[in-house]
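# Give the three-dimensional model of this entry:
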Amino acid sequence: MVFAELSYQIFERATLCYHVADSTDADIKNPYKLESIEYYLFQKNWVDAIQWHLEDIIRDPDIEPEFALQIKRRIDESNQKRTDLVELLDEYFWKKYENVILLPHATINTESPAWALDRLSILCLKIYHMEQETQRVDVSQGHVRRCENKMHILLEQKRDLIVAIDLLLEDIEAGRKYMKVYKQMKMYNDPELNPVLYGKEISRCV
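Below you'll find the model as predicted:
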């Protein structure tokens, strides 16, 4: 079985495990060997699942402002964890293929393997939740049919993305494509780069 399909199976397992407790405060129970690639893929989807549900919560029109701020802080923290895990996965691919001899006309891809896997992880969550919508009994048949149609599109997208990721990895391994690891360099969480944060530090010193 090829890497992307195996990754999707791990994402599915993480998604199902998360929804046993179905709580953004649930403790992660990662079944894979610590620091293995499977371990990090499971972690990745678990973080995505938490962020998915935090994004649902914060869209409640009746949410209390103070609670909304707490959720926004958690979303920021979760997004940073997500980025860190993607960069960690890209380091894995970088080390795996660092000695590949490039062909003369090798090209770079628009996204790295790990960022493509990030899309696959999110897609796994979309498919899970859309399937839940197709099974609801408290909605109209029109709602169910619309969700079933969306499910067909999502499943097609899943197949295409799995093929595309594995083709990218094959191209990198064969030297037809090369990868670079760019750190995201997020600025809003960095007290040295976010002017609101370092502005506060300056004001404290005045």
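# From here on, just use CA atoms for contacts and neighbour counts.
Noted.
# So what touches stretch 99-108?
The contact list for stretch 99-108 (Cα atoms under 8 Å, 6 or more residues apart in numbering) reads 172-179.
# run the last query once more with 6 Å
175-178 (Cα atoms under 6 Å, 6 or more residues apart in numbering).
# Phe3 and Pro104, how far apart?
26 Å (Cα to Cα, to the nearest Å).
# Just want to know which of the two has more residues nearby.
Phe3 (13 against 8; other Cα atoms under 10 Å).
# Sort out which residues of stretch 94-104 are buried, please.
94, 97 (16 or more other Cα atoms under 10 Å).
# distance between the ends of that stretch?
19 Å.
# so Asn194 touches Lys200, yeah?
No: Asn194 is not in contact with Lys200 according to Cα atoms under 6 Å; the separation is 10.1 Å.
# compare with the first, here's sequence two:
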Amino acid sequence: MFSDKANKIFQEVIEKYHEINTVGQEFHNPFDEKEQLLEHLLYRKCWIDTVQWHYEDIIRDPNIDPVAALKLKRQIDASNQDRTDMVEYLDSYFLDKYKEVEPKEDATINSESPAWAIDRLSILALKIYHMNEEANRVDAGQEHMIKCQAKLDVLLEQRVDLSTAINQLLGDIASGDKYMKVYRQMKMYNDDDLNPVLRGAKK
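Model prediction:
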């Protein structure tokens, strides 16, 4: 099933990142873009999410240097754009995969595209990894560990449900019971022509 593959790759990415555990480490995608495009995209997607997860931790340091914080904010903005781009690449993959499928007359559209559901699955993998760390953190009190274990149990259940829903969605698209329609995100804050602050800075 698709979600089994995705969850396995996401776990590999997160574990690989934490071998060095620094946001500036070199990225290497083990999946060839031409031979294993889907795996390549999933790996890259989760790597972006993993780095950004740690960006978000760092920028919440109350003692962070303001200059460093501004630089990090720019990195987070760029990461957000990369994340959106990767979602659109994934949706393009599925659009191509199912392009020959003729939707049934009563076919319906889903509230989100497959790739945006996969985006949530990638973030969920990060939540599970880090909540598991907290649930087993030996320097924390027992109450903390119990609370985090309860949260981890919910996250694991959520992953089962989301994985099932993604598999069902892809199956419905393949059978023509649902159809894909992708809207590009059209982010405005990074666009020199659409963000009035950036537009003014160009003058």
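# Now the TM-score, please.
The TM-score (TM-score structural alignment, normalised by the length of structure 2) is 0.97; 201 aligned residues with a Cα RMSD of 0.8 Å.
# Show me where structure 1 has its helices.
Using DSSP state H, the helices of structure 1 run over residues 3-21, 37-58, 65-97, 113-134, 141-174, 195-205.
# May I see the buried residues of stretch 103-113 of structure 2?
103, 113.
# Quote the end-to-end distance of that stretch.
First-to-last residue span, stretch 103-113 of structure 2, Cα to Cα: 15 Å.
# That one aligns to what range in structure 1?
Aligning stretch 103-113 of structure 2 against structure 1 (TM-score structural alignment) gives residues 102-112.
# can you check stretch 165-175 of structure 2 too?
So stretch 165-175 of structure 2 is aligned with residues 164-174, judged by TM-score structural alignment.
# ok, average deviation of the matching stretch from structure 2?
Stretch 164-174 of structure 1, aligned to structure 2 and superposed, deviates on average by 0.3 Å (mean Cα distance after the TM-score superposition for structure 1).
# List of residues touching that stretch?
With Cα under 6 Å, 6+ apart as the criterion, stretch 164-174 of structure 1 contacts 4, 177-178.
# Put together TSV for the contacts of stretch 99-108 of structure 1, with distance to Leu155 of structure 1 and neighbour count on each row.
Output for the contacts of stretch 99-108 of structure 1, formatted as TSV (distance: Cα to Cα, whole Å; neighbours: other Cα atoms under 10 Å):
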residue	distance to Leu155 of structure 1	neighbour count
Gly175	30	19
Arg176	29	19
Lys177	27	18
Tyr178	29	23
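# circling back: possible to save the helices of structure 1 as CSV with distance to Asn189 of structure 1?
Formatted as CSV, the helices of structure 1 follow (distance: least, Cα to Cα, whole Å):
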stretch, distance to Asn189 of structure 1
helix 3-21, 27
helix 37-58, 17
helix 65-97, 8
helix 113-134, 20
helix 141-174, 30
helix 195-205, 9
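# Mind checking those helices for the one nearest to Gln184 of structure 1?
Of all the helices of structure 1, it is helix 65-97 that lies closest to Gln184 of structure 1, at 7.4 Å by Cα to Cα.
# After superposing, tell me the mean distance of that closest one to structure 2.
With mean Cα distance after the TM-score superposition for structure 1, helix 65-97 of structure 1 averages 0.4 Å from its match.
# buried stuff in that helix?
In helix 65-97 of structure 1, the ones that count as buried by 16+ other Cα under 10 Å are 68, 71-72, 74-75, 78, 80-83, 85-91, 93-94, 97.
# Helix 141-174 and that one, what's the angle between them?
30 degrees (axes from the mean of the first three to the mean of the last three Cα atoms, to 10 degrees).
# Show the secondary-structure elements that helix 65-97 of structure 1 is packed against.
helix 113-134 (3 or more Cα pairs under 6 Å, 6 or more residues apart in numbering; DSSP states H and E).
# How far does the helix it packs on sit from its chain's centre?
8 Å (Cα atoms, centre = their mean, to the nearest Å).
# Show me what counts as buried in that helix.
For helix 113-134 of structure 1, by 16+ other Cα under 10 Å, it's 113-118, 120-128, 130-131, 133-134.
# what's the average distance of it to structure 2?
Averaged out, helix 113-134 of structure 1 is 0.4 Å away (mean Cα distance after the TM-score superposition for structure 1).
# Residues touching that helix, excluding its own?
11, 45, 86, 89-90, 144, 147.
# okay, the residues you listed in a markdown table with distance to Glu35 of structure 1 next?
Below are the contacts of helix 113-134 of structure 1 laid out as a markdown table (distance: Cα to Cα, whole Å):
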| residue | distance to Glu35 of structure 1 |
| --- | --- |
| Phe11 | 16 |
| Asn45 | 15 |
| Val86 | 14 |
| Leu89 | 11 |
| Asp90 | 14 |
| Val144 | 41 |
| Cys147 | 37 |
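# Tell me which residue is most central in structure 1.
The centre of structure 1 sits closest to Asp118, judged by Cα atoms, centre = their mean, with a distance of 3.8 Å.
# Quick check: that one vs Asp48 of structure 1, distance?
In terms of Cα to Cα, Asp118 of structure 1 sits 9 Å off from Asp48 of structure 1.
# Please apply the same query to Val100 of structure 1.
32 Å.
# Same check on Glu133 of structure 1?
19 Å.
# got it, and Asn189 of structure 1?
For Asn189 of structure 1, the distance to Asp48 of structure 1 - Cα to Cα - is 18 Å.
# Would you mind telling me which of these two has more residues around it?
Asp48 (24 against 13).
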